[in-house]
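Enquirer: curious how this folds, go ahead:
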Amino acid sequence: MRVGLSWLREHVDLPADLSAEALEAALVGLGIEVDSIVDLRATVNGPLVVGRVLTVEELTGFKKPIRFCTVDVGDANGTGAPQEIVCGASNFAPGDLVVVILPGGVLPGGFEIGARKTYGHMSAGMITSARELGLGEDHAGIIVLPPDTAERPGQDARPVVGLDDVVVEVEITPDRGYAMSVRGIARELGLALGVPFHDPALAGAPGATEEPAYPVDVRDPVGCDRFAARAVRGVDPTAVTPAFIVRRLTQAGIRTISLPVDITNYLMLEFGQPMHAFDLDRLRGPLVVRRAAPGEKLTTLDGVARTLDAEDMVICDDTGPISLAAVMGGETSEVHPGTTDVLFEAAHWDPVMVGRTARRHKLFSEAAKRWERGVDPALPLVALRRAVELMTAHGGGTVGDEILDFDAVRPRGPVEMAVDLPTRRVGVAYEPARVVGLLEAVGCTVTVNGERISAVPPTWRPDLTDPADLVEEVVRLDGYDKVPGRLPLAPAGRGLTDAQRRRRSVARALAETGHVEVLSYPFVGTPALDALGVPDDDPRRDLVKLANPLSDEEPFLRTTLLPPLLATLRRNVGRGARDLALYEVGVVFRGRGAGAPPVMGVDDRPSVSVFAAADAVVPEQPWHVAVVLAGEQESAGWWGGGRPASWADAVEAARTVLDTAGIPDERVTVRSAAVAPWHPGRCAEIAVDGVVVGWAGELHPGVVAALDLPKRTAAAELDLDALPAAPVTPAPRVSGFPPALIDVALVVGTGVPAAEVQAAIVAGAGDLLESVRLFDVYASEQLGEGRKSLAYKLTFRAPDRTLTVEEAVAARDAAVAEAANRFGATLRGA
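Expert: A predicted model of the protein is given here:
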């Protein structure tokens, strides 16, 4: 939010010599982030003057509207002659007052203004917009000043547009909606600097009359618990917005539209109370405030036809919805240039409803931003009083005696806490009187009852609901800088757990073998599981649904890492990447189906039974690791052809994970399986000690087609938490004697897993076998149908001697004999 210091001074007695540094320190000390403090007097250099448009010539033949204008700038140009300026805006006419920067001037950003020929005409200067002057983001048109802004053309425009002020821009956190107003920021500065604050809402306002200003039927008091309205009739439709409102709206980055609309925006900034102005003559029948019917249509003020949801709140007349409540009005009832009778509306809406509506329609208006953070329900009548006063003062008309005020606001209940709770939580000694005084300064009504206090929060602080909130207010007002910055001492012997070290080691090992780590959002939808071909009875279908998902298309938490990881693979392929090896280490979520969790407060520790009931609902969250591969695993070059990634590389990645986790090869079993989403003929089941911990292989062609992935995409996924603890491994004894190297090619049936043949070789060869590696798989007509050849490199070595040829051959023969005994293997060529 942007606000001028001069406006703040109307509500808080700021010191005359308040520096920008002191102002920033005061706001930051109370937890309000300051984006910038800008002295506007130094942002525009050179001649910036008020000009009156004399003539406008529309230039044709260009792709966009271009106008050649003459502007009276008085004696500011040194000659008194009209200034010739080419302008691309079209929101002004002859006779209008505009802001002109003459040659020699410099706009924010170092943009120097000169005289040059453009579009066939000489242009000496610029007619400026709010964005060009650094006053806001509005660039839809140039600034058009009210007719009574200046006594004469050529006078300095800085005071007119607010460039003689200091503008503060702050970022308001979601829990501090009250600070999105001049009233709120002034209140905070009064607390920070210890100076008087003058609340503009204390002026009061007349209450509801027996006859309402306009008939209204509020059918949903939960979504709208207060609705107030007052009418002004006989307004001058040609009345212009006064200069001080234009200046302050411009500083805040809000475009001026018309007097009634500008008044509502002005009061939204001043009080924090969003309002709406209806044209009374365009309303048809009584107003009805209700939830929308699914599929109802409404064209909002931005010209977009919107399909409404059943959760949306709308204001209707006999023609149907005329306003998307709390977010944006509709075209059919908006104030227009001929409006003479205005109905001002100020209401109080449910913040949750407004936030969801704004996100659903992607319509984040200034009103919606305030409503979803919480607005003071005591403001509607005060804001209406101020609105009708401004309307009659600057636009004429007569205020109706009738006042509508539907009020179903529930009074705030007290929040109780121990008076020493801030001291116990923060570690700073707060005297009881100090705690009470600070809470009263916030606006709470405090009652002391022995060692406990009861505080009723003010209407403008909907965020104060629990003892922890009151503690935060005590600490905030007393000063965060008084809180000691001491870190707790870490107990001896507590470092990374075994599981944490394992996860880090696995991630590092995969990265070192050429894989790239990604981090995905843990959200999925059922279409993703459908595309993977996951059966309906698969445990991966036991999804945990989020109460408030970021996207309606992905409302569940993932039960497997593959859907978001494969989406990342597809996205990178679509952006030109071809050879990809990605991995992710993260949690998956397995639902327990235990029902709703118990409601727990924050004022005390939950009991053992309540905690157990809550824990029973929390889904299991085991850690998984997944790898996806596409393109070439080994690049082609002058050294030869490349090699595409295959199911074997996915299996090898799984073996890398197990090896890094400290699982010995003899405890690992790799065998053929058929599990979605893998190809049934190219899927390996990974088991440790007979327990399946994951799968690896090539994805099913149907899955590849459904997800638009490269052909032969491979993947692996393992449950890290299912892996047993790594055994204590003794240090290896390194032999200084030479090895004996022997290659063995065994012919077995095509259905015999190579890993099981290798296990037989290890078992038969005995202690002399140092290592075994499969290096070739071969099949041909000569071997016979249903047969294949598996070639292994065997390394034999003795720790105490050089092996003889006879010893190595005997060990080899024993290995072959064991393979023959188990699988009927024969030596190839024998």
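
Enquirer: rest of the way, CA atoms for contacts and neighbours
Expert: Fine.

Enquirer: return the set of buried residues in stretch 173-191.
Expert: Buried positions in stretch 173-191, judged by neighbour count with 16 or more other CA atoms under 10 Å: 176-191.

Enquirer: could you do stretch 206-220 as well?
Expert: So, applying 16+ other CA under 10 Å, buried residues of stretch 206-220: 208, 212, 213, 214, 216, 218.

Enquirer: the helices in the stretch 101-250 of the chain, which residues?
Expert: Applying DSSP state H, counting those that start in this stretch to the stretch 101-250 of the chain gives helices spanning 158-161, 182-193, 243-251.

Enquirer: and what of the stretch 651-800 of the chain?
Expert: Under DSSP H, counting those that start in this stretch, the stretch 651-800 of the chain gives helices at 701-706, 754-765.

Enquirer: tell me the most buried of these?
Expert: helix 754-765 (a mean of 20; mean count of other CA atoms under 10 Å).

Enquirer: so what secondary structure elements neighbour that one?
Expert: Where contact means 3 or more CA pairs under 8 Å, 6 or more residues apart in numbering; DSSP states H and E, helix 754-765 is packed against strand 668-672, strand 769-778, helix 805-823.

Enquirer: quick one, that helix and strand 668-672 angle?
Expert: 140 degrees (axes from the mean of the first three to the mean of the last three CA atoms, to 10 degrees).

Enquirer: measure how far helix 754-765 is from the centre of its chain, please.
Expert: Here helix 754-765 is found 54 Å from its chain centre; the criterion is CA atoms, centre = their mean, to the nearest Å.

Enquirer: give me the contact list for that helix.
Expert: Contacts of helix 754-765 with the rest of the structure, by CA atoms under 8 Å, 6 or more residues apart in numbering, involve 666, 669-671, 769, 772, 774, 790, 811-819, 822-823.

Enquirer: let's verify the residue nearest the centre of the chain: helix, strand, or coil?
Expert: Centrality entry for the chain: nearest residue to the mean C-alpha point is residue 550, 8.6 Å, by CA atoms, centre = their mean. Following DSSP: H, G, I helix; E, B strand; the rest coil, residue 550 is assigned to coil.

Enquirer: Proceed likewise with the subsequent sequence, for comparison:
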Amino acid sequence: MPYVPLSWLAEHVTVAPGTTAADLAADLVRVGLEPEQIIPPAVTGPLVVGRVLSVVTEEHKNGKSINYCRVDVGPEHNDAPGEGKEPADVPSRGIVCGAHNFTVGDDVVVALPGTTLPGDFHIAARKTYGHTSDGMICSARELGLGEDHSGIIVLREFLPGTEVPAPGSDAIALLGLGAEVLEVNVTPDRGYCFAMRGIAREYSHATGAAFTDPGLAENLPGGTPPAATEDGFPVEVDDAAPIAGNVGCDRFVTRIVRGIDPSAPSPAWMTERLTQAGMRPISLAVDVTNYVMLDLGQPLHAYDLATVHAPIMVRRGRVGDELTTLDDVRRTLHIEDLLITDSPDGELGGRVLGLAGVMGGAETEVSATTTDVLIEAAHFDPVSVARTARRHKLPSEAAKRFERGVDPRLQAVAAQRAVDLLVEYGGGTADPAVSDLDRTARPAPVRMRLDEPRRLTGVDYPAERVVALLREIGATVSEPEDGVVTVTPPSWRPDLVGPAHLVEEVARLDGYDNIPTVLPAAPAGRGLTADQVRRRDVARALADLGLVEVLSYPFVGDTHDRQQLPADDERRVALRLANPMADDAPLMRTTLLDTLLDTARRNVGRGLEDTRVYELGLVTRPAGVGVASSPGVGGRPSDAELAAIAAAVPRQPRHVAGVITGKVVPDGVQGPGRPADWTDAVDAVHAVAEAVGVSVELAAAERAPWHPGQCAEVRAGGAVVGHAGALHPRVAAAFDLPRGAVAFELDLDALSAAGEDALVVPVPVSTYPPSKEDIALVVDADVPAGEVLALVREGAGELGEDVRLFDLYTGEQLGEGKKSLAFALRLRAPDRTLTAEETAAVRERVVALAAERVGAVLRG
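Expert: I've put the predicted structure just below:
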């Protein structure tokens, strides 16, 4: 994000006196920029100019050589009473300093007690080396003005050509440390605002202030840059594999500055601005390229000319290419990477110098001995730079700008600006040789109706206003023909490619607040869909049973093995993600238990042994699904392409599942609690079926991950819609769940579909009294209770208002392999009171039917 100091902004646009960072933020908001924060001054408190009056050098036992100095810090600060200051011939303060690059008479920067330096470093008087140090003489790094910590700041050297004020004067203002800085958040389509040039332009749009474009050749301080010469440093572009149809480099400018003083420091104003912008000052050549990039928006790169072999070639990567980047990391390059190369030993493009638009290489970087510098100013394809930066995890400042679009008309101007600064502050000489490989094209013109802004915004903009605003952003607008104009966007706005983008500019500059707020009339509510109502009913029914709803991520790993699923189980056919969020969970779940069992495990592992959780969610079943090709972006996909895409989307039915562990009835004063068993899972299934309005049938089954002897198959409408029962002990152990844990899972879509065709017939409430009958039937132990229950209901016929199983008994009295099932029947007729004979007839019919179908015997 760009940082905006007001003093720097004022170089390009007229800023009203007294403007604060908060005022600037409010102005930029009006044109669509988003202020992030206002950064307060890095230094607060009494930071003053001091003049060294005396220096006494002392050697201490630890080998440390220190200077005890008396420093004149002005009448207001010298010899503050009551603080134990040592006597002196003239008013001053005593300060201990470890640096030795100054002498008597030098003007320095003194942080007095009460000053706060960058890093929240508080200055106070303290006893050290046998003296009271009543402040601190500061170095550039301690003030956040650079990395030099070898010596303190001597103002005549640090601010050459500047008249140093008297001792006691405010050094914060002198060094520009008291300025607030505004941090601005820039959206990806406004890449030109990653430079002071762009921010100044937007401030001009917001306030009407006069703006001088520093990106125009005629506004350069040193004059128009020279044209390309035949003896310019040779550059070639060989891009046989362009990305997204765009050649990787369409402009490359080089300039040479010779005879630079390697020890020449960067000017204080430049290091101050770089620091305010969040960049670390390094050396003059590097600081100049960074400063020009921050000012104009054009990334530059400086090479040590002595290490570069002509010609430079811009090409794609080759197998085996490697590069040690400026961060001292050796990187293996990709064949899609756009590279800057040179030609040692006559091998064209044989050595890699840097990743184009991202980061340079260590072999040719400017060093402490560099005297001749080759400056590169190029224009690279945004897509290529973005992919390279992400591929190598190098989000450099240059890459941030290139991938958002850099002005292709800016390279010569930026290079000239860098040359001028190196000549002025480094003592170098600009080489007359200039190269400028320019294959850029003008922005494509856009045709727009002048009433298009009104159509899209609802504001009736006059045609003259629309044209004026478009010209204000730098666009060229033709004379209207039949209400249509041809607009050529400015070179720094690659985002303006259609009429809607131009309309946005009109609305933005005219003011979003001028667009009236119209509250649309709300249509009549349709309420929840039947499916939404059904899901809420299911959730409410399970909550009434004491289960808690959870939401888990649908990504899984080895859960199928832990569930003991057979090798040929259809649930093992899972969709694998190309870019999973976690390497150990690359698959989409095929059942809710895939993730719900892990959710239960985490709860149990955190001490909640009595866990009752359920989930309503989608599962992915990719079996039988093919792969569709991606359609192009040039137009709407055809019906056949859309059909192929739809066919390639896996089936995603909605399921409901639950897991119950521990006790469903806790221990209490009534006695010990009741642990969960398979009947609790079956009860949950019945609750779901009742909420959906579907009758289900249960039958014994064997299916992982349930225990073979305690697993029920759930059927509705003749189809299997789920299973319920106790988890297999090995599965419970694999998920660290207590023994006896139970679970259920239902295909809610299939369950709902089974009830969609059922005709709901209201049953009138009978006013006649019911008759009650209890029937106990003895059957073989392997006969499912649900099957017998269905037979009892069938035998009861229309008179059977309610039939339920209330007792299961096994014992020696019944004989081996037998069980007794007791059913309670409530019988009622809609038009009469039942007689004893009718009730007895129902009883006999039930017994006879059960005897015929399952060999049941009435228990005596």
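
Enquirer: quick one: TM-score?
Expert: The TM-score (TM-score structural alignment, normalised by the length of the first structure) is 0.79; 806 aligned residues with a CA RMSD of 5.2 Å.

Enquirer: among the helices of the stretch 101-250 of the first structure, which is nearest residue 434 of the first structure?
Expert: Each of these has some distance to residue 434 of the first structure by CA to CA; the shortest is helix 182-193, at 14.2 Å.

Enquirer: now for that closest one, which elements pack on it?
Expert: Judged by 3+ CA pairs under 8 Å, 6+ apart, helix 182-193 of the first structure is in contact with helix 5-9, helix 20-29, helix 259-271.

Enquirer: counterpart of residue 396 of the second structure in the first structure?
Expert: For residue 396 of the second structure, the aligned position in the first structure is residue 365, judged by TM-score structural alignment.

Enquirer: residues near that match, how many?
Expert: Residue 365 of the first structure has 13 neighbours, counted by other CA atoms under 10 Å.

Enquirer: kindly provide the distance from it to residue 268 of the first structure.
Expert: 12 Å (CA to CA, to the nearest Å).

Enquirer: count of neighbours near residue 775 of the first structure?
Expert: Residue 775 of the first structure: 11 surrounding residues under other CA under 10 Å.

Enquirer: whoops, I mixed them up, residue 26 of the second structure
Expert: With other CA under 10 Å as criterion, residue 26 of the second structure counts 15.

Enquirer: residue 560 of the first structure now?
Expert: Quick note: residue 560 of the first structure (other CA under 10 Å) scores 24 neighbours.

Enquirer: right, and it touches residue 590 too?
Expert: No. If you go by CA atoms under 8 Å, residue 560 of the first structure and residue 590 don't touch, sitting 9.4 Å apart.

Enquirer: report the set of residues contacting both of the two.
Expert: Common contacts of residue 560 of the first structure and residue 590 (CA under 8 Å, 6+ apart): residue 540.

Enquirer: on that earlier part again, residue 385 of the first structure: which of the buried residues of stretch 173-191 of the first structure is nearest?
Expert: Using CA to CA, these come closest to residue 385 of the first structure at residue 183, 16.2 Å.

Enquirer: the second structure: which residue goes with that closest one?
Expert: Using TM-score structural alignment, residue 183 of the first structure sits opposite residue 197 in the second structure.

Enquirer: and its match, what does it touch?
Expert: When contacts are taken as CA under 8 Å, 6+ apart, residue 197 of the second structure is in contact with 12, 213, 214, 215, 295, 296, 297.

Enquirer: which of those are conserved in the first structure?
Expert: Using both residues aligned by TM-score structural alignment, their matches' CA atoms under 8 Å, the first structure keeps these contacts from those: 12, 213, 214, 295, 296, 297.

Enquirer: what sits against the fourth one?
Expert: Listed by CA under 8 Å, 6+ apart, the contact set of residue 295 of the second structure reads 195, 196, 197.

Enquirer: compile those into a markdown table and extend it with columns for distance to residue 775 of the second structure.
Expert: Listed next are those as a markdown table, based on distance: CA to CA, whole Å:
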| residue | distance to residue 775 of the second structure |
| --- | --- |
| 195 | 89 |
| 196 | 91 |
| 197 | 93 |
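
Enquirer: across to the first structure, which of the residues you listed hold up?
Expert: Compared against the first structure with both residues aligned by TM-score structural alignment, their matches' CA under 8 Å, the contacts of residue 295 of the second structure retain 195, 196, 197.

Enquirer: does residue 103 of the second structure touch residue 55 like I think?
Expert: Yes. In this structure, residue 103 of the second structure is within contact of residue 55 by CA under 8 Å, at 7.1 Å.

Enquirer: if we can go back for a sec, return the closest of the buried residues of stretch 173-191 of the first structure with respect to residue 361 of the first structure.
Expert: Distances from residue 361 of the first structure to these, taken by CA to CA, are shortest for residue 177, at 21.4 Å.

Enquirer: and the closest one, what does it touch?
Expert: By CA under 8 Å, 6+ apart, the neighbours of residue 177 of the first structure are 370, 371, 373, 374, 375.

Enquirer: and the last one, how many neighbours does it have?
Expert: Read it as residue 375 of the first structure. 27.

Enquirer: now do the same for it: its match in the second structure.
Expert: Aligned partner of residue 375 of the first structure by TM-score structural alignment: residue 406.
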